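> Next input, structure requested:
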Amino acid sequence: MDNQHNTSSVLQLKGFNLSSESTFPAFLFASLSYMIIVFCNLILILTIVLNKSLHQPMHIFLLNLPINDLIGSSAFFVQFLKEIVTKSGTIQHSACVAQAFFVHIYAAGSVFILTMMAYDRYIAICCPLQYNTLMTFAHIMKIITSVWISNLILIGVLFFLLLRLPRCRSEIAHPYCDNPTLLTLVCADTTINNIYGLSWSTLSQVLANGVILYTYLRILIACFRSKRSDTKAKALQTCATHLLVYLLLECLGLFTIISYRLKNISPNFGMFMGMLTLIFPPTLNPIIYGLKTKEIREKMVHFFQE
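The predicted model follows:
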C-alpha cells in the first residue's frame, strides 16, 4: 500500500481508542462541550446583532470571533460525535479534507481577528479624538473583508498544494483531520507544501505578534500617562482580556505544532493539545467577553429577562 497510489475514498481513523466503558462518558463530555460552545457563542452573536447600541467598531470586530469559533468547533465536534456513536473508525477523504480546511480557517482566523481587535483598541485608546473619524463603517468593513478573504486565500492555496499530490496511505493517526495529518498520506515530494506552510505560518505569526506587541506597548504607555484612573482601569481591563485570549490561543497552537515536529513526544499528548485548541478558546471566548465587557453583559442580562 505504501508504494502504490491509493485511490480509496475511505480513510482509517487510528486516533480513536475508546473502550466500551469510556464511550458513554466521552459522548456525554463531547455533547455537553459542543452544546455549551454553540449556546454561548450564539448568545454573544445575537446580543451584538439585536442591540443597536452595540453596533460599535469594537463589538462589530468582536462579532467575528464567535462566528469563527463556531466554524472551528463544528468542524471538529460533528465528526468526533459521529465517530463516538458509530465506532466506524473511518472517514470519507472528502469529509476529512473539508474538516481540515475549516480547522485551519478557524486557527488562522483566530489570530487575524484578535490582531484586528488589538488594532481597534489601539486606535480607541491612543488616538481617541480621531477614533470616530478613522473607524468609519466603511473602513471597518474593509478591514473585516480583508481579513476573511486573506484567510480564505492562504488556506485555499495550502489545500490546493495538498490535493495535487497522490496518496499511497490511508491511516489518520489523529482524532481529527488537518494539513499535517493529510500530508502523511502523500507518497510524493512535499517540499513545496512544507515551504509554503512554514512561510505563511511564520509570516502571519510575525506580523500578528508584531502588531499586537506594538499596540499593547503603546496602549500601556498611554494608560500610565493618563491622569484619569477610571479610564486607565477600563482600558487595562479590556486589553488584559484580549491579551489573555490571544496568549491562550498562541500557547495551545504552539504546543500542537511542536507535537507534530518532535518524535519523542507522546502521540496522546499531541492529540490532547490539538483537541484543546478546538475546545478551550471557543468555550472561553464568549464567557470572557460576555462577562468582562460591561455593555455586553448588561445586554445579555436584559436579553434573558425579556
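
> only C-alpha atoms for contact and neighbour calcs from this point on.
Noted.

> residue boundaries of the helices in this protein?
Ranges of helices within the chain are 20-50, 57-86, 93-126, 131-134, 137-163, 179-183, 191-225, 229-261, 267-292, 294-305, based on DSSP state H.

> Of all those, which one is nearest residue 11?
When the helices of the chain are compared by CA to CA, helix 93-126 sits nearest residue 11, at 6.0 Å.

> Go through the closest one and flag the buried ones.
93, 95-97, 99-126 (16 or more other CA atoms under 10 Å).

> same question, stretch 133-144
Using 16+ other CA under 10 Å as the test for burial, stretch 133-144 gives 135, 140, 144.

> Can you give the contact residues for that stretch?
If you take CA atoms under 8 Å, 6 or more residues apart in numbering as the criterion, stretch 133-144 is touched by 57, 61, 116.

> can you give me the offset of that stretch from its chain's centre?
Put simply, stretch 133-144 sits 23 Å off its chain's centre (CA atoms, centre = their mean, to the nearest Å).

> about what we covered before: which one of the contacts of stretch 133-144 is nearest to residue 206?
Using CA to CA, the contacts of stretch 133-144 come closest to residue 206 at residue 116, 14.5 Å.

> In this structure the closest one contacts residue 62, no?
No. Taking contacts as CA atoms under 8 Å, residue 116 lies outside contact range of residue 62: 9.2 Å.

> how much space between the nearest residue to residue 43 once chain neighbours are set aside and residue 294?
Nearest non-adjacent residue to residue 43, counting by CA to CA, 6 or more residues apart in numbering: residue 300, 7.7 Å away. Separation of residue 300 from residue 294 (CA to CA, to the nearest Å): 10 Å.

> let's see this one next to it:
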Amino acid sequence: MDNRTDTGHMLQLEGVDLAPRFVYPVFFILLFTYLILMFTNTGLMVLIAMERSLQQPMYLLFCNLSFNDIMGNTSILPRIMADLLSSERYISYVECVTQAFCTHIFSTAAHTILMIMAFDRYVAICNPLRYSSIMTTSMVVKLSAGAWGSALFMVAVLLGLTIRLTRCRSFVMGMYCNNVALFKLSCEDVTISNIYGLAFTAMTIVSSAGTIAITYLKIFSVCFTKKSKDLNSKAIQTCSTHLVLYMIMLCSGLLIVIFQRIQVSSDYRKLMSILFHVVPANLNPIVYALQTKELKNDSKLPLV
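From the prediction side, this is the model:
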C-alpha cells in the first residue's frame, strides 16, 4: 500500500467528483467567492480600526463576526479549490484535525457572537438611555472573550474525545475534515463521541435560538407598547436582517448535521457544507455594514 495512505499519518479526502468540463468553472466560482468574502470582511475590519468614530461596541461585534468568517472559510476553501485541480487528495492527520478544529470553532463562535449581537440590539432599542453605560468597550471585550472562550473549550472537548480513538481507516468522507468524519475513521465504539457531538450541537443551537427568541420578543413587546414609528423602524431595520442571516446559518447548519448522520446523497451533503460557510460570510459584512448609517457615511473603502 502507498505509504501516503497510512492511517497513522496520511488520510485521503473524498473531495468533489466533477466532469472535466466543470472543474475550472467551479474552481473560479469558489475563488471569486473566497476573494469577495475576504475583501469585504477584511475591508470592514480595517475601516472600523481606522475610523475612531466607529470604535464602538456595536462595531467591535462586527469585527468578531468578520474575523470568524475569514478564519472559517480560510480553513476549508483554499483546500477544496486545490483538491479540484488534483487527482490526489491527501491530507495529513494533524492538518485534518486542525481543519476540523477551525471548522467547529467557526460554527460555534458564529452562534455565540450572534447571541451577543442580539443582546446588544435589545439594550440599544429597549434601554437606549442606558446603552452607553451597559455596552461599554470593556463589557463587549468581556462578552467577546466569553464567546470565543466557550467555543474553544467545547470544541477542544469535542475533538479530544475523537482523537483518543485508534484509527483503522484512512478515507475521509466529505470535502474537508470535521468531527464526524474523524470519528468515522475509527473501528472502536464511538458512542461517547457521537452523543457528546449531538449534545454539543443541541446545546449550541438551543442556547442561541433561545437567547435570540427571548431578546426579540422583548424588543417587539417594547415596540408594540410604545407605538413609536422611529423605534419600530429602527427595530425592523436592525433586527430583521440579523434574524434572516441567523436563520440561514441555523438551517444550513442543521441540514449538515442531519446529512452527516443519515444516508443521503453526498452531492447534497457537500453543497450544504459549502453554503454553510460561504453564504453567511458573504452576506454578513454587506448587510451589517450597509444598514448602518455611520459605516455608509464614513466608508472610504468599498465593501462590495
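
> quick one: TM-score?
With the length set by TM-score structural alignment, normalised by the length of the second structure, the two chains reach a TM-score of 0.94; 298 aligned residues with a CA RMSD of 1.5 Å.

> okay, residue 300 and residue 294 of the first structure: which has more neighbours?
Remark: of residue 300 of the first structure and residue 294, residue 300 carries more neighbours, 19 against 12, as counted by other CA atoms under 10 Å.

> rewinding a little: who's in contact with the residue nearest to residue 43 of the first structure?
Contacts of residue 300 of the first structure (CA under 8 Å, 6+ apart): 43-44, 47, 290.

> what about residue 261 of the second structure, neighbour count?
For residue 261 of the second structure, the neighbour count with other CA under 10 Å is 10.

> same deal with the one 5 residues further on?
Other residues lying near residue 266 of the second structure total 15 when counted by other CA under 10 Å.

> what sits against it?
Neighbour list for residue 266 of the second structure: residue 174 [criterion: CA under 8 Å, 6+ apart].

> roughly how far apart are it and residue 23 of the second structure?
18 Å.

> do you know which of the helices of the first structure lies nearest residue 171 of the first structure?
Using CA to CA, these put helix 179-183 closest to residue 171 of the first structure, at 9.0 Å.

> Counting by contacts, list what the closest one packs against.
Identification of packing neighbours for helix 179-183 of the first structure by 3 or more CA pairs under 8 Å, 6 or more residues apart in numbering; DSSP states H and E yields helix 93-126, helix 137-163.

> Take these and lay them out in JSON lines including distance to residue 85 of the first structure.
Shown next, in JSON lines, are those (distance: least, CA to CA, whole Å):
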{"stretch": "helix 93-126", "distance to residue 85 of the first structure": "17"}
{"stretch": "helix 137-163", "distance to residue 85 of the first structure": "29"}
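
> Out of the ones you listed, which gets nearest to residue 28 of the first structure?
helix 93-126 (21.8 Å).

> Give me the mean distance between the closest one and the second structure.
Superposing on the second structure and averaging over aligned pairs (mean CA distance after the TM-score superposition for the first structure), helix 93-126 of the first structure comes out at 0.8 Å.

> Which of the contacts of stretch 133-144 of the first structure sits closest to residue 212 of the first structure?
Of all the contacts of stretch 133-144 of the first structure, residue 212 of the first structure sits closest to residue 116, with 9.0 Å by CA to CA.

> which residues touch the closest one?
Per CA under 8 Å, 6+ apart, neighbours of residue 116 of the first structure: 61, 143.

> what about it, distance to residue 300 of the first structure?
To residue 300 of the first structure, residue 116 of the first structure is 24 Å away according to CA to CA.

> now do residue 243 of the first structure
From residue 243 of the first structure across to residue 300 of the first structure, the span is 23 Å (CA to CA).

> same question, residue 87 of the first structure
39 Å.

> shouldn't residue 7 of the first structure be in contact with residue 167?
Yes. Using CA under 8 Å, residue 7 of the first structure is in contact with residue 167, at 7.1 Å.

> Neighbour count: these two, which is higher?
Between residue 7 of the first structure and residue 167, residue 167 has the larger neighbour count (other CA under 10 Å), namely 23 against 12.

> The more buried one: what's it in contact with?
By CA under 8 Å, 6+ apart, the contact set of residue 167 of the first structure is 5-7, 185-188.

> Apart from its neighbours in sequence, what residue is nearest it?
Closest to residue 167 of the first structure by CA to CA, 6+ apart is residue 186, at 4.4 Å.

> now, which of the contacts of residue 300 of the first structure sits nearest residue 81 of the first structure?
Once CA to CA is applied, the member of the contacts of residue 300 of the first structure that ends up nearest residue 81 of the first structure is residue 43, at 22.9 Å.

> Now do the closest one against residue 109 of the first structure, distance only.
Taking CA to CA, one finds residue 43 of the first structure at 20 Å from residue 109 of the first structure.

> swap in residue 239 of the first structure?
19 Å.

> how far does stretch 95-113 of the first structure sit from the chain's center?
Centroid displacement of stretch 95-113 of the first structure relative to its chain, using CA atoms, centre = their mean, is 7 Å.

> same check, this time on stretch 103-119 of the second structure
Distance, centroid of stretch 103-119 of the second structure to centroid of chain: 7 Å (CA atoms, centre = their mean).

> State the span of the first structure onto which it is aligned.
Alignment of stretch 103-119 of the second structure against the first structure: residues 103-119, by TM-score structural alignment.

> Quick check: the gap between the corresponding residue of the first structure for residue 191 of the second structure and residue 177 of the first structure.
The alignment partner of residue 191 of the second structure in the first structure, by TM-score structural alignment, is residue 191. For residue 191 of the first structure, the distance to residue 177 of the first structure equals 20 Å [CA to CA].

> Have a look at the two and say which one is more surrounded.
Between residue 191 of the first structure and residue 177, counted using other CA under 10 Å, residue 177 has the larger neighbour count: 26 against 9.

> you'd agree that one is up against residue 100?
Yes. In this structure, residue 177 of the first structure is within contact of residue 100 by CA under 8 Å, at 4.9 Å.

> Number of residues surrounding residue 265 of the first structure?
Counted with other CA under 10 Å, residues neighbouring residue 265 of the first structure total 12.

> And residue 78 of the first structure, by the same measure?
By other CA under 10 Å, the burial measure for residue 78 of the first structure, its neighbour count, is 14.

> Any idea how many residues pack against residue 265 of the second structure?
Residue 265 of the second structure has 9 nearby residues by other CA under 10 Å.

> actually residue 187 of the second structure, sorry about that
Counted with other CA under 10 Å, residues neighbouring residue 187 of the second structure total 12.

> now swap in residue 44 of the first structure and tell me
Number of residues near residue 44 of the first structure (other CA under 10 Å) recorded here: 25.

> residues touching it, list them.
63, 66, 286, 290, 296, 300 are the contacts of residue 44 of the first structure under CA under 8 Å, 6+ apart.
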